[in-house]
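sequence unknown, structure follows:
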C-alpha cells in the first residue's frame, strides 16, 4: 500500500501523520469475535471497543472502514452520526462504519489523537486515512466518501460485504456512487494524477460559476495546501523560519507543513505571532492565510474558534 502519511494519496485529508495505531494493532481481542468471514452478512454500522480494534484493522483489508469518534454529550456528533449511517447504508456494503465512544474507549481516542469530536477517520488495508473533524453537510460527506473509495481502489481494497436484509437501502438494486459536479470530478482526477495546478484551476472555475459552492471552496483550500507542501522538507523550512522570524513566506511554509502534519495549534500560533509582530500595512497576507486555513480545518473546530478569537483581539 502507498504511504498513508503522503497527503497526495488522500484527497481531502489534512492531518497527515496525526494517527499512530501501532500500539493497538497487535492487542489481544479478549473474547471479541473477529471480522465476519467472506460471504457472511454483517451490520454496516457497528460499535467498536479498544479490545476489538485489531479485528477492525484486519477487516479494513477487505473493505474500507470509516471510524466515527463521538461521545454522548457531543451535540455535533448527534448531528453527524445519522448522516454517516445514511451514506454508509446507501453504499450497500462498499464501506463499513465503526462507531467509537471516546469516553468508553480512551485508548482509541488517544491513538487517533481525537482533540475534538466528532472526528472521522478511515482505515484502508490497516492504515489510517484522516477525513475530517466537526459536523459537515451531507453532500460533503458524500464527496469525501467518494474520495475514500478512490483511495481504497488505488490500494487494492475493493471488496464489499454482504448486507443484512434489514439494512438494504430502498434503492439497493442501483447503488450508484455519488455523482460529482463536472468541475469537482475534474479536480479529483487532477489530484489523483498529482496535477495540483489543474485541480486548483478546476475549483477556481467552479467557484467563479457558483461563489457559494462550499465544497469547491473547501477543496480549493485543500489542494492549494497539497501544492504548497509538495516536496517540502520540514527541517529545512523550520531552519529558514527561525533565521528570519518576520519573513512571511518562511513562516507560511512551516505553518503549511504543521497543518498537513496535524499540528494545527502550532500553525495557528505561529501565524498569529507573525501577525502581531508585523506592521499593520503588512498584515493582510497573514490574515488571508489564516482565514484559508480556518476553512480548511473546519469552522466548528475548537482550535479554529480559539484562533479566530485571538485574531479578532489583535485586529480590534
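Now that the structure is in, tell me what you want to look at. None of these values were measured; they are calculated from a predicted model.

make it CA atoms for all contacts and neighbour counts henceforth
OK.

how about residue 292, nearest residue that isn't a chain neighbour?
Once flanking residues are discounted, residue 292 sits nearest to residue 221: 6.3 Å by CA to CA, 6 or more residues apart in numbering.

for whichever strand or helix holds the one you found, packing partners?
Per DSSP states H and E, residue 221 falls inside helix 214-229. Under the contact criterion of 3 or more CA pairs under 8 Å, 6 or more residues apart in numbering; DSSP states H and E, helix 214-229 touches helix 196-209, helix 248-260, helix 284-297.

after it comes which helix or strand?
Taking DSSP H and E, what comes next after helix 214-229 is helix 234-243.

got the end-to-end distance for stretch 227-234?
15 Å (CA to CA, to the nearest Å).

now stretch 53-66
So stretch 53-66: terminal residues 13 Å apart, CA to CA.

can you tell me the SS state at residue 100?
Look at residue 100: counting by DSSP: H, G, I helix; E, B strand; the rest coil, its state is strand.

what about the nearest residue to it once chain neighbours are set aside, how many neighbours?
Distances taken as CA to CA, 6+ apart put residue 69 closest to residue 100, at 4.8 Å, once the chain neighbours are dropped. Neighbours of residue 69 under the rule other CA atoms under 10 Å: 26.

so when I look at residue 69, I'm seeing a strand, right?
Yes. Residue 69: assigned to a strand according to three-state DSSP.

how close does it get to residue 101?
Taken as CA to CA, the span from residue 69 to residue 101 is 6 Å.

likewise for residue 271?
Residue 271 sits 34 Å away from residue 101 when distances are taken as CA to CA.

those two: who's more crowded?
residue 271 (22 against 18).

tell me the contacts of that one?
Residues in contact with residue 271 (CA atoms under 8 Å, 6 or more residues apart in numbering) are 251, 252, 255, 286, 290.

within the helices and strands, which one has it?
Going by DSSP H and E, residue 271 is part of helix 264-277.

hold the first one in mind and look at this next one:
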C-alpha cells in the first residue's frame, strides 16, 4: 500500500509527554504524537522506519509485535521500528486514515511509502523489510565486520582483531565477529582463545557450517604445529621419495603455513604412488583439508581437480 503525504497541525505538537525508548535499543521504540516528527519523519531520512499502530485490546497486535521486533532487530540497523498506541495517540492514525489494526506503515525520506495490515507471518514481514531495505547501505556493525574480514584476508591480524572486538563490544552474540576473532586466534596459533570464543557461540547458531569448518581448520593447525621442520621433512623426501610419512607430515606443515596448493600436491603424490598407504590416509586427509577450507576455496577446487585426474586417469 502507498500512503498519502501528510503534515502535522500545530495543535498536535504538545499532545502528550515524550515516550521512553523500548527495551532492545534504538532499533525498536515507542513514540507519541509529540515525538512522531523526530522519531519517524526525521529518522526516516537516514534509514527506513516502520510504524506499528497498535492497541492493548488488540489480539492480532500482540501476535505481530514479537515477530516484527525480531525481524527488525535481525536487520541490524538497516531499518527501525516505532510503535504507536492509537488509544493514547490517535491523531497520526486518524491523519493516515487507519481504521484497522495492527497496521504497519513504512516511511522513507519523511514520506509513507508502503505498508501492510494484520498479523502476517514472519516470512512475509521479512520479505517486506528486505524489499524496503534493498540497496541500503550496510549498518555500522556490518561495516566493522567487513573491515575485519578484509584485514584478516590480508593477514593483518592486529587490525582484524580490533574490528571484531569492536563489534563484540556492541553485539556480544554477533556470530560473524565471534568467528572472525576465533579465526584470528587460530591463525596466530592461540588455540585456547579460539576454543573459548567458539564456546560463546549462541545455541541457536551452534549448527552454522562455518563453525565446523573453523574447528576443522583449528584441529589441522594444532596437528601441524607439532610436526618437524619443513626443511628437514623435504630433505627426508629427497633421500627417499617413498617416505610417505615424511611427505604426509610435510603436507600438514604446509597447510598449517597456509601453503594450501603445495599441501595438496604432496598428498596427491602419496596417493599416486600408493593409494593404500595408511589405510587410504592421503585421500582422507585431502577430504579433511577440503572440509577445513570450505567448498568454494580455490585450493579445495584445485585439490578436487587434481584428485579427479588421478582417480580417473
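Received, thanks. These figures come from a predicted structure and were not determined experimentally.

what's the TM-score here?
TM-score of the superposed chains, computed with TM-score structural alignment, normalised by the length of structure 2, equals 0.41; 149 aligned residues with a CA RMSD of 3.7 Å.

quick revisit: just checking, the residue nearest to residue 100 of structure 1 touches residue 99?
Yes. Assessed by CA atoms under 8 Å, residue 69 of structure 1 is found in contact with residue 99 at 6.2 Å.

and the gap between the residue nearest to residue 292 of structure 1 and residue 293 of structure 1?
Distance of residue 221 of structure 1 to residue 293 of structure 1, given as CA to CA: 7 Å.

how close does residue 231 of structure 2 sit to residue 29 of structure 2?
Here the criterion is CA to CA. By it, residue 231 of structure 2 lies 62 Å from residue 29 of structure 2.

pick out whichever of the two has more residues nearby.
When residue 231 of structure 2 and residue 29 are compared for neighbours, residue 29 comes out ahead with 20 against 10, by other CA under 10 Å.

ok but the more buried one is inside a helix, no?
No. Secondary structure of residue 29 of structure 2 (three-state DSSP): strand, not part of a helix.

that one touches residue 82, doesn't it?
Yes. Counting by CA under 8 Å, residue 29 of structure 2 touches residue 82, with 5.0 Å between them.

quick one: the helix holding residue 221 of structure 1 to helix 248-260, angle?
120 degrees (axes from the mean of the first three to the mean of the last three CA atoms, to 10 degrees).

now helix 214-229 of structure 1: buried residues?
Residues of helix 214-229 of structure 1 classed as buried by neighbour count (16 or more other CA atoms under 10 Å): 215-227, 229.

ok and it relative to helix 284-297, angle-wise?
Interaxial angle, helix 214-229 of structure 1 versus helix 284-297 (the same axes, to 10 degrees): 120 degrees.

which strands and helices sit next to whichever strand or helix holds residue 123 of structure 2?
Following DSSP H and E, one finds residue 123 of structure 2 within helix 122-133. Contacts defined by 3+ CA pairs under 8 Å, 6+ apart place helix 122-133 of structure 2 against helix 59-74.

after the helix it packs on comes which helix or strand?
With elements assigned by DSSP H and E, the helix or strand that comes after helix 59-74 of structure 2 is strand 80-85.

on that earlier part again, for whichever helix or strand comes after the helix holding residue 123 of structure 2, which residues meet the burial criterion?
Sequence order places helix 140-153 as the next helix or strand after helix 122-133 of structure 2, per DSSP H and E. By 16+ other CA under 10 Å, the buried positions in helix 140-153 of structure 2 come out as 141, 142, 144, 145, 146, 147, 148, 149, 151, 152.

contacts for helix 140-153 of structure 2?
For helix 140-153 of structure 2, the external contacting residues (CA under 8 Å, 6+ apart) are 76-77, 157, 159-164, 166-167, 176-177, 180, 184.

among these, name the buried ones.
Buried subset of the contacts of helix 140-153 of structure 2 (neighbour count, 16+ other CA under 10 Å): 76-77, 157, 159-161, 163-164, 166-167, 176-177, 180, 184.

how about those in a markdown table, adding secondary structure and distance to residue 215 of structure 2?
Listed next are these as a markdown table, based on DSSP: H, G, I helix; E, B strand; the rest coil; distance: CA to CA, whole Å:
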| residue | secondary structure | distance to residue 215 of structure 2 |
| --- | --- | --- |
| 76 | coil | 27 |
| 77 | coil | 30 |
| 157 | helix | 19 |
| 159 | helix | 23 |
| 160 | helix | 19 |
| 161 | helix | 18 |
| 163 | helix | 22 |
| 164 | helix | 18 |
| 166 | helix | 23 |
| 167 | helix | 22 |
| 176 | helix | 15 |
| 177 | helix | 16 |
| 180 | helix | 13 |
| 184 | helix | 13 |
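
quick check: residue 185 of structure 2 touching residue 194?
Yes. Contact criterion CA under 8 Å: residue 185 of structure 2 and residue 194 qualify, at 5.3 Å.

neighbour count winner among these two?
Neighbours were counted for residue 185 of structure 2 and for residue 194 using other CA under 10 Å; residue 194 has more, 24 against 20.

if we can go back for a sec, make a markdown table out of the helices and strands packed on helix 214-229 of structure 1 and add mean neighbour count and distance to residue 54 of structure 1.
A markdown table is the format used below for those (neighbours: other CA atoms under 10 Å; distance: least, CA to CA, whole Å):
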| stretch | mean neighbour count | distance to residue 54 of structure 1 |
| --- | --- | --- |
| helix 196-209 | 19 | 36 |
| helix 248-260 | 22 | 27 |
| helix 284-297 | 18 | 29 |
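
looking at those helices, which is closest to residue 58 of structure 1?
helix 248-260 (26.7 Å; CA to CA).

tell me the helices and strands packed up against that closest one.
Applying 3+ CA pairs under 8 Å, 6+ apart, we find helix 248-260 of structure 1 packed against helix 214-229, helix 234-243, helix 264-277.

how close does the residue nearest to residue 292 of structure 1 get to residue 215 of structure 1?
Distance from residue 221 of structure 1 to residue 215 of structure 1, by CA to CA: 10 Å.
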